[in-house]
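Enquirer: Just a sequence and a predicted model for now, questions to come.
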Amino acid sequence: MPIRHSIIHLIDKKPDGSPSVLHVRDCELPDSQARDNLLTDLNEAYNAKPGKAWGLFHEESGAYPLSGWLRDYLDGKQDFVAFSCVAVEHLQKLMEESNLTVGGHAMFTHYQQGMTDYLAIALLHHSDGVTITEDLEVVPAKHLDLTQLHLAARINLSEWRNNPNSRQYISFLKGKGGRRVYDYFRDFIGCQEGIDAPGETRTLLKAFSDFVESEDLPEESAREKTNTLVGYATSQAKLGEPISLEELAALVDEDRPAAFYDFIRNKDYGMSPVFPADKRTLTQFKRFTGRTDGLSISFDAGLLGNKVEFDQARNQLVIHQVPQQLADQIKRAGASA
């Protein structure tokens, strides 16, 4: 993961409401293993965070100037240090106006992963701890705490520059404290949400359930394909990479690599061919399956308590809204009896 440029500034803002103080670094971070390790750890922490939003830049304006500064940097009109300085000054201004944050170290890193260029922007914080000196004394110490990563964004520069129709080249964290906490950071990036990752993931899982039902797969095969889907999507989320429907379809059915993709396209689920996975939605996905004495039952866990009820005392399942195809078959069988 080669780093092209990286720098860290400090916005020193106390929780007492006093004005923040900006400490600007005047040169890039030098090449070092510590710098490289920090980016690796930051990416891992960022990828592991649930609840990301995905989108694209607003049109450049006085309210959303970052994309213009970034374009000037990439076009060689200003260097990386100058870009980061004007950007962090704007971040400080918005932070002051929000009056919600205690500052932090603002890290800007332009790096390459594979053939793709990214810009990572994150507000880093420290936690208090202790350490042991060479003299075996216990002394206070601060350490970078990436578990406290709440304000961060990653811009796929290659996608932004080469695919003008893309609506998902920016991702940013949606903070736990509600929209007011991260709104100013989203406005600093100048990002508007362009794709609904939870919604796309839910649609994918619905399409997969429909596909399994239409194929009338044996229980073991259905379970295996479910594990393949969840494993692939979870792995992509951990890597910070999107789901590719064509790639997923080839994994779900190696003998017919286009079957699932064609099913989705022909049924017109309205899904993007490539989209980010939502980890929270994936963790909630599970299928219950069972087969005995000529009876086969399979349904999504999300239907339990809604369309499917389990009476534990009687060991019975109650199914509401029976699939129309099944209902028609039963009606025809009853009429001919």
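Expert: That came through, no problem.

Enquirer: rest of the way, CA atoms for contacts and neighbours
Expert: Fine.

Enquirer: which one is the residue minimising distance to the centre of the chain nearest to, not counting chain neighbours?
Expert: The centre of the chain sits closest to Lys52, judged by C-alpha atoms, centre = their mean, with a distance of 4.4 Å. Among residues not flanking Lys52 along the chain, Leu173 sits closest, at 4.6 Å (C-alpha to C-alpha, 6 or more residues apart in numbering).

Enquirer: you'd agree the one you found is up against Ala152?
Expert: Yes. Using C-alpha atoms under 8 Å as the test, Leu173 is close enough to Ala152 to be in contact (5.8 Å).

Enquirer: what are the ranges of the strands in the stretch 1-150 of the chain?
Expert: Taking DSSP state E, counting those that start in this stretch as the test, the strands found in the stretch 1-150 of the chain are 3-12, 21-23, 52-57, 103-113, 116-124, 126-132, 138-144.

Enquirer: another structure for you, compare them:
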Amino acid sequence: WQRGESRQYITYVQDRGNKKLVEAFRQWLGCQEGVNAGAETRTLLKAFSDYVESEDLPEEASREKTDTLIDYANAQAKRGEPITLDELSELVDEQQPKAFYDYIRNQDYGLAAEIPPDKRTLQQFKRFAGRASGVSISFDSHLLGNSIEYDDERDRLIIKQVPGQLKDQIKQRGH
């Protein structure tokens, strides 16, 4: 920490209404908060979703990779250890152990090599799934409100960014 090799040693637990007091205390101590675990975990999950989407994976493979990420992140949180991007990348794709890591670096998400896992953010990263009358739909919960919208009044689900594989199949049928 003193050598400046990590930003993960100082964090504050604060009341919602006491920003001025926390800021004054921070200045008095002469330090600054290094990492926002919730924001870092959200960025990692966004990067992961973008990666899975860019790979245009079948639903089963996408679900497996998501489960792998969540299982690993939760295990690290229980141990009180950070999520290591190298290790996560190897777990997500054993055939191409560097693929996810390289994707994150090339897209420049601004993530450190190690991320403190935030349990609350991980719990929110779940999938919605449903099946009826020959239709099967599942998607990561964080996509709701972004690329997927639910219209409660009309009982419609609107998909803004149709997966490439699905789009190709629909076009081949002539619709």
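Expert: Ah, there it is. Please read these numbers as outputs of a predicted model, since none were measured by experiment.

Enquirer: Please work out which of the strands of the stretch 1-150 of the first structure is packed deepest.
Expert: With neighbours defined as mean count of other C-alpha atoms under 10 Å, the strands of the stretch 1-150 of the first structure peak in mean count at strand 52-57, which reaches a mean of 22.

Enquirer: distance between it and the chain's centre?
Expert: 10 Å (C-alpha atoms, centre = their mean, to the nearest Å).

Enquirer: And for stretch 34-47 of the second structure?
Expert: When C-alpha coordinates are averaged (C-alpha atoms, centre = their mean), stretch 34-47 of the second structure and its chain have centres 8 Å apart.

Enquirer: Ok, stretch 127-138 of the second structure next?
Expert: 22 Å.

Enquirer: List the contacts of Glu246 of the first structure.
Expert: Contacts for Glu246 of the first structure (C-alpha atoms under 8 Å, 6 or more residues apart in numbering) come out as 258, 261, 273.

Enquirer: Ranking by neighbours, what's the top pick from those?
Expert: Counting neighbours by other C-alpha atoms under 10 Å, Tyr261 leads those with 22 neighbours.

Enquirer: wait, what's in contact with the aligned partner of that one in the second structure?
Expert: When the second structure is aligned by TM-score structural alignment, the residue opposite Tyr261 of the first structure is Tyr101. Neighbouring residues of Tyr101 of the second structure by C-alpha under 8 Å, 6+ apart: 85-86, 89.

Enquirer: element containing Tyr101 of the second structure?
Expert: helix 99-107 (DSSP states H and E).

Enquirer: do Leu217 of the first structure as well
Expert: Element membership for Leu217 of the first structure, per DSSP H and E: none, as it lies in no helix or strand.

Enquirer: That one maps to what in the second structure?
Expert: For Leu217 of the first structure, the residue aligned by TM-score structural alignment is Leu57.

Enquirer: gap between that match and Ala77 of the second structure?
Expert: As for Leu57 of the second structure, its distance to Ala77 of the second structure is 28 Å (criterion: C-alpha to C-alpha, to the nearest Å).

Enquirer: again, but for Tyr103 of the second structure
Expert: Separation of Tyr103 of the second structure from Ala77 of the second structure (C-alpha to C-alpha) stands at 24 Å.

Enquirer: residues in the second structure aligned with stretch 276-286 of the first structure?
Expert: Using TM-score structural alignment, stretch 276-286 of the first structure corresponds to residues 116-126 of the second structure.

Enquirer: which other residues reach that stretch?
Expert: Under the contact criterion C-alpha under 8 Å, 6+ apart, stretch 116-126 of the second structure has outside partners 8, 37-38, 40-42, 45, 70, 73-74, 76-77, 81-83, 140-142.

Enquirer: Stretch 65-76 of the second structure too?
Expert: 82-83, 88, 91-93, 117, 119, 122.

Enquirer: Over to stretch 45-54 of the first structure?
Expert: Against stretch 45-54 of the first structure from outside (C-alpha under 8 Å, 6+ apart): 146-147, 149, 152, 167-174, 193-197, 237-240, 276, 278-280.

Enquirer: which bit of the second structure covers that stretch?
Expert: Aligned by TM-score structural alignment, stretch 45-54 of the first structure falls on no residue of the second structure.

Enquirer: now the end-to-end length of that stretch.
Expert: Stretch 45-54 of the first structure: ends 17 Å apart by C-alpha to C-alpha.

Enquirer: Give me the distance from it to the chain's centre.
Expert: Stretch 45-54 of the first structure sits 4 Å away from the centroid of its parent chain (C-alpha atoms, centre = their mean).

Enquirer: For the helix ranked longest in the second structure, give me the average deviation versus the first structure.
Expert: Secondary structure assigned by DSSP state H gives helix 59-79 as the longest helix of the second structure. Comparing helix 59-79 of the second structure with its match in the first structure after superposition yields a mean distance of 1.7 Å (mean C-alpha distance after the TM-score superposition for the first structure).

Enquirer: Now do that helix: distance to the chain's middle.
Expert: Going by C-alpha atoms, centre = their mean, where helix 59-79 of the second structure is centred and where its chain is centred differ by 11 Å.

Enquirer: Buried by neighbour count: which residues of the match of stretch 276-286 of the first structure qualify?
Expert: 116-119, 121-122, 125 (16 or more other C-alpha atoms under 10 Å).

Enquirer: repeat for stretch 226-241 of the first structure
Expert: Within stretch 226-241 of the first structure, the residues that qualify as buried are 226, 228-230, 232-238, 240-241, counting by 16+ other C-alpha under 10 Å.

Enquirer: Let me know the closest of these to Leu326 of the first structure.
Expert: Thr226 (22.9 Å; C-alpha to C-alpha).

Enquirer: Can you find the partner of the closest one in the second structure?
Expert: Per TM-score structural alignment, Thr226 of the first structure is aligned with Thr66.

Enquirer: Now do stretch 142-153 of the second structure: everything it contacts.
Expert: Taking C-alpha under 8 Å, 6+ apart as the rule, stretch 142-153 of the second structure contacts 124-126, 156-161.

Enquirer: Go again with 10 Å.
Expert: Residues outside stretch 142-153 of the second structure that contact it (C-alpha atoms under 10 Å, 6 or more residues apart in numbering): 42, 45-46, 49, 124-128, 139-141, 156-162.
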